[in-house]
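> Pasted the sequence and its predicted model underneath.
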Amino acid sequence: MRRTPSSVLRSVPLILFAGFLALPVLAVLASWLPLSAPGQGEAQAGAILREMAATVLPGYVWTTLWLSVLVALGAAVVGTLAAAAVTLFEFPGRRTFEWLLLLPLAMPAYVTAYAYTDFLQFSGPLQVGLRNTFGLEGRLLPEVRSLGGAVWVFIFSLYPYVYLLARTALGERAAHLMEAARLLGAPLPRRIRAVALPLARPAVAAGVALVLMETLADFGVASYFGIQTFTTGIYKAWLSMDNRLAAAQLATMLLVVVMALLHLEHRAQKRMRFATGGGRAGSAEAQPLALRGARRWAAWAVCVLPVLMGFVAPVLFMLRPLAADWSVLPWERFMEWAWHSVRLSGITAVLAVAIALALAFAVRRQPDAVTRSVVQLASVGYAVPGAVIVVGLLLPVGWLQAAMPQWGVGALITATALGIVWAYLVRFCAVALQSMQSGYARIPLSLDDSARMLGTGSAGLLARVHWPLLRRSTAAAALLVFVDVMKELPATMVLRPFNSDTLAVVAYQLARDERLGEAALPSLALVAVGLVPVILLSRTLRSRG
């Protein structure tokens, strides 16, 4: 499609939006250029990299690698087994488990880490009770704040990504094809191995890629457990060693890994659409296989364990201090923290929806290569860890502050809500954009043609035709962004204005100070907020089923 001068002019605001959202990522990549490090030069940049390679970098690499491998294997096994159980088999409570298995999505991983630490540590109620009951001494359980503890927390916090995608893949054709294999005489183990698993493999791969991106982006669990990952290394280099170039180099390495995972996730999604294509023909005749005896108990165990470990147990652990002594809880400051969280989340949600609507409408009106490329550039931030966004945002601010100190750019970004809202938009605007594009996909293009034939301009088309049909998608986008911002920790810790602590930051600070009982109140508030989109998601899945 040939672009006219007017269409080129209309693309300028889109390019500015995309540049605004992609600037932190571009700044991190530009940090390797000599011009991005005034006064240091290329030689010092190489020296810093060699020094890290000789000291901390191998530890970051190996710890992050082991954490990623173990979490990927665990989440793949737990999520796939749960999806197979509720999709392929019939047993009492199956319909209930379909939505119960989504509940860990409401639990931020760092909240789960606080809950397990409070209950399982040396001075926790479990070990104290065992010592008092059996007259034992010393440590009775492994240290929860370790690599193994982090693996446990991530597996049972993130497996729903695998579960959701695998359940969708298996629900398309698995029951029908397994019924055909049974009629051909294949036993149950062979049906699962030869039919179900190949169908679920692309979905599991996509889910594992999402799990790994969340694991690599985490700061709360790794920092609280004292694990030396790339994310904690970035914050240590920037805040403790005051070496922004080292932080930028670590951020670039992490960004490269995340982009590789994102590419693999996109490839797996395409394979999943191919593998599950062909509709649901014949699925009405193929019912899930009824289980009896030991197999029924095994299915129950496969479904109960993830829900118990990922949601029920952490919530009960956090409710214990509330039930024991309400007076120690910071009720007087809770409303202040909640207001800061709600205010920042509301502002970000409104701005993200407005930007997403503008970008989605532009693609609808002018679906050429330039517009699509601009929208893709604006969406790059959703897979970028918060630590990388912080570094990418503060780097150009530091350059501008050094070049033009009279402007006060640093204070404008770090002492007001501008910087933190900017970081939120970079991180979560793509969430709103995906929801808006899904809403547009359900609006026929014939409505646009009819409106243009009646002389309706772009503004009228958006206000009178698209907006009434996009209200539900807009509400969903605002809700998703709101909840994501409420739970965001890494960017909030660094960029929040003075005396503007949020629920996520306060929960982390109280847990870090070993005040785990007081951390229960803001943590449970975050869980309650996170339950809203989980409930809506479970209702959507049930209506489609």
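Noted; the coordinates are in hand. Numbers count the residues shown, from 1 in each chain.
> can we go C-alpha only for contacts and neighbour counts from here?
Will do.
> which ones are touching the residue most central in space within the chain?
Central residue check for the chain by C-alpha atoms, centre = their mean: the C-alpha nearest the mean position is that of E214, 5.3 Å away. Counting by C-alpha atoms under 8 Å, 6 or more residues apart in numbering, E214 makes contact with 158, 385.
> Distance of it relative to V350?
Distance of E214 to V350, given as C-alpha to C-alpha, to the nearest Å: 25 Å.
> hey, where'd the strands end up in this structure?
Ranges of strands in the chain, per DSSP state E, are 89-90, 289-290.
> Out of the ones you listed, the one nearest T492 is which?
strand 89-90 (43.7 Å; C-alpha to C-alpha).
> Now do that closest one: everything it contacts.
Under C-alpha under 8 Å, 6+ apart, the answer for strand 89-90 is 288-291.
> Highest neighbour count among the residues you listed?
P288 (19 neighbours; other C-alpha atoms under 10 Å).
> if we can go back for a sec, could the strands of the chain go into CSV alongside distance to A507?
Listed next are the strands of the chain as CSV, based on distance: least, C-alpha to C-alpha, whole Å:
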stretch, distance to A507
strand 89-90, 40
strand 289-290, 45
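> out of those, nearest to P396?
Closest to P396 of the strands of the chain is strand 89-90 (C-alpha to C-alpha; 55.1 Å).
> for comparison:
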Amino acid sequence: MKFLKIQNGISSRNILTASTFILGIIIIMPIIFIFVEIFSVRNFDFSSKLLDYFIPTFLLVVYTCIISIVLAVIPAWVITFQKIPWKNLFDILLILPLSIPGYIMAFTYADILGFNGSLDLLLQNYLNTKLSIDILSLEWLSFFLALSLYPYIYATTRIAFSLIGNTYFNLSNTLGLGETKTFLKIILPLSMPAILSGTLLVIMELLNEYGAVNYYGVKTFSVGIFKYWFSMDDKSSAIVFSAFLIILVLLLIFFLKMLKKNDEKIKYHIKSTTYIYKKNNLFKIPSYSFICLPIFFGLIIPLAFILKNVITNFLMYDWTQILHVFANTFLLAFITATIITIISFYVVSVKRHNNMRALKVLIAFLSSGYAIPGAVIGLSFMLILQYLNPSLNFLMGTIALLIYAYVFRFFAVSIFPLESSFKQQPLSFDILAKTLGLSITQTISKINFPLSKFAFASSFLLVFIDVFKELPLTLILRPFNYETLATQAYQYANEEMLSYSSVYSLCIIVVCSATIILSKSILKHKN
């Protein structure tokens, strides 16, 4: 009888592992086809086409990352190490610009600062002068995107700063170093892996961006993929761009892994308590300035302008259509987040009970999906349908295919909180469960899941936010005449109807802000 139980246990483990491998291969299969198709490409002009899109993409990434680091690191320093009132409120407000997608931030500032925009008309009416700046440029776009993306760096930097304890500050005081020198010579080098990790997330978001770069006329790879595939019917160029982006992203992920190894070495020396500098009135105004600038330009101005547009045009909106589009977006995000979170929990659970190296490699590959731009994923899904069987083209433009693409794109977003939660659960719990005669599925349902409920909720909310505001992937794979808040906001803005775009933008901002606050409160309750 005992032998039978062991055999059943082994059989159950093998079934779970096999099903995970099958699920993983199904999810990553479309990306494999990008590299299969690359061998069929002939007569591609690498010298002109690739460089035309590489240089603007590179410059956009460099400018945006530099501005994002400045907007994120200094406020994180002030919030962590300075004694200021309303610290928790400022901490939340510095995160909230993340609820404003980059394309909405760029559209809004184009309407405020552009030709005959709000500021231009104000200057004409009261000062009899015009605003003579070209707002639709790569440099300005970098600044606007940084206002939306800096919270990625702020969040990782804030965590890194909070882990640095009194030991380092006591040593710096002994050496006679002031606040500025301590920051530059000790705190910044210690936190560099975390800062660069956040910067890599910003780079991934920039490579995925389509709405803003297309509106501003910046030739990035995402724009190139859309242009060559849809406008010029040049499949070869679109495939080469996609393969180049995938290779670039994999190199970034490898670089991130190397940083994490260094980060572990640093954490060995870090204490858990946080040092707080004594109150200094001399730094009071600069401190508040560094905190308030990103909040003012990244949250208050765009939100106030969008609200003004909505109030002004309130009676002109078709609220029935808006509610219909809102329902489409909410249901799509809810269903997708549910599916992805369940799949992620299943995969992480199987990995815990069968720690095979091949399974780790598969999960690592699955986790790279978030880094791959939506335009590439959309293209790969169309290629696979054409390759398998032309009769499968009926799947194009279906909700099922769109959700399938979302699963690959946002699997990594869901799996990281769950993996973190599972790592905090002692393996002795599983051993005790086995001693009590519980099967693997019973252990997962009765022990692992209850201990991971906060991570499960957090995982769901993070995926919900990303799907709710996703644009390029939705534009490519959505069903005909199926609109979401993101597609409507983009289409109205692209047609220079920014007042109509504002109501859809406001819906995205309100829902994403509420979800971010809820997610933060869940994590706080968990801790």
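Arrived safely, thanks for sending. All values reported here derive from a predicted model rather than from experimental measurement.
> on that earlier part again, which one of the strands of structure 1 lies closest to A246 of structure 1?
Closest to A246 of structure 1 of the strands of structure 1, according to C-alpha to C-alpha: strand 89-90, at 52.2 Å.
> mean offset of the top helix by length along structure 1 relative to structure 2 (after superposition)
When structure 1 is parsed with DSSP state H, its longest helix is helix 147-183. Following superposition, helix 147-183 of structure 1 is found to deviate from structure 2 by 1.9 Å on average (mean C-alpha distance after the TM-score superposition for structure 1).
> now stretch 245-259 of structure 1
Average distance, stretch 245-259 of structure 1 versus aligned residues of structure 2 after superposition (mean C-alpha distance after the TM-score superposition for structure 1): 1.1 Å.
> quick one: that stretch aligns where in structure 2?
The alignment of stretch 245-259 of structure 1 onto structure 2 (TM-score structural alignment) covers residues 236-250.
> what's next to that stretch, contact-wise?
For stretch 236-250 of structure 2, contacts defined as C-alpha under 8 Å, 6+ apart pick out 34-35, 37-38, 41-42, 44, 50, 204, 221, 224-226, 228-229, 368, 371-373, 376, 379.
> Which of these fall within helices?
Going by DSSP H, the helices hold 34-35, 37-38, 204, 221, 224-226, 376, 379 from those.
> Nearest spatial neighbour of the counterpart of F330 of structure 2 in structure 1, chain-adjacent residues omitted?
Aligned counterpart of F330 of structure 2 in structure 1: V342 (TM-score structural alignment). For V342 of structure 1, ignoring the flanking residues on the chain, the nearest one in space by C-alpha to C-alpha, 6 or more residues apart in numbering is M486 at 7.2 Å.
> Return the residues in contact with that neighbour.
So M486 of structure 1 contacts 341-342, 345, 502-504, 526 (C-alpha under 8 Å, 6+ apart).
> which residue lines up with it in structure 2?
Checking TM-score structural alignment: M486 of structure 1 goes with F468.
> Can you give me the neighbour number for the aligned residue in structure 1 for T80 of structure 2?
Residue correspondence to structure 1 (TM-score structural alignment): T80 of structure 2 is matched to T87. Applying other C-alpha under 10 Å, we find 24 residues neighbouring T87 of structure 1.
> ok, now which ones touch T87 of structure 1?
By C-alpha under 8 Å, 6+ apart, T87 of structure 1 lies in contact with 167, 170-171, 175, 288.
> contacting residues around stretch 351-364 of structure 2?
The contact list for stretch 351-364 of structure 2 (C-alpha under 8 Å, 6+ apart) reads 13, 17, 21, 24, 347, 422, 440.
> Out of the ones in helices among the contacts of stretch 236-250 of structure 2, who's the most crowded?
Counting neighbours by other C-alpha under 10 Å, F221 leads those with 29 neighbours.
> Not including adjacent chain positions, what is the nearest residue to S501 of structure 2?
S501 of structure 2 sits nearest to A489 (C-alpha to C-alpha, 6+ apart), 4.5 Å away.
> what separates the one you found from L122 of structure 2, distance-wise?
Taking C-alpha to C-alpha, one finds A489 of structure 2 at 25 Å from L122 of structure 2.
> who has more neighbours, those two?
A489 (28 against 15).
> what residue of structure 1 takes the place of that one?
By TM-score structural alignment, A489 of structure 2 lines up with A507.
> rewinding a little: list the buried residues for the match of stretch 245-259 of structure 1?
For stretch 236-250 of structure 2, burial by neighbour count (16 or more other C-alpha atoms under 10 Å) applies to 236-243, 245-246, 249-250.
> Same check on stretch 493-509 of structure 1?
For stretch 493-509 of structure 1, the neighbour count (16+ other C-alpha under 10 Å) marks 493-497, 500-509 as buried.
> and if you look at stretch 475-495 of structure 1?
Within stretch 475-495 of structure 1, the residues scored as buried using 16+ other C-alpha under 10 Å are 476-495.
> Kindly report the same for stretch 324-343 of structure 1.
By neighbour count on 16+ other C-alpha under 10 Å, the buried set for stretch 324-343 of structure 1 is 329, 334, 337-338, 340-342.
> quick check, nearest of those to R296 of structure 1?
So of the buried residues of stretch 324-343 of structure 1, ranked by how close each gets to R296 of structure 1 (C-alpha to C-alpha), first place is L329, at 43.1 Å.
> check contacts around that closest one.
With C-alpha under 8 Å, 6+ apart, L329 of structure 1 has these contacts: 322, 517-518, 521.
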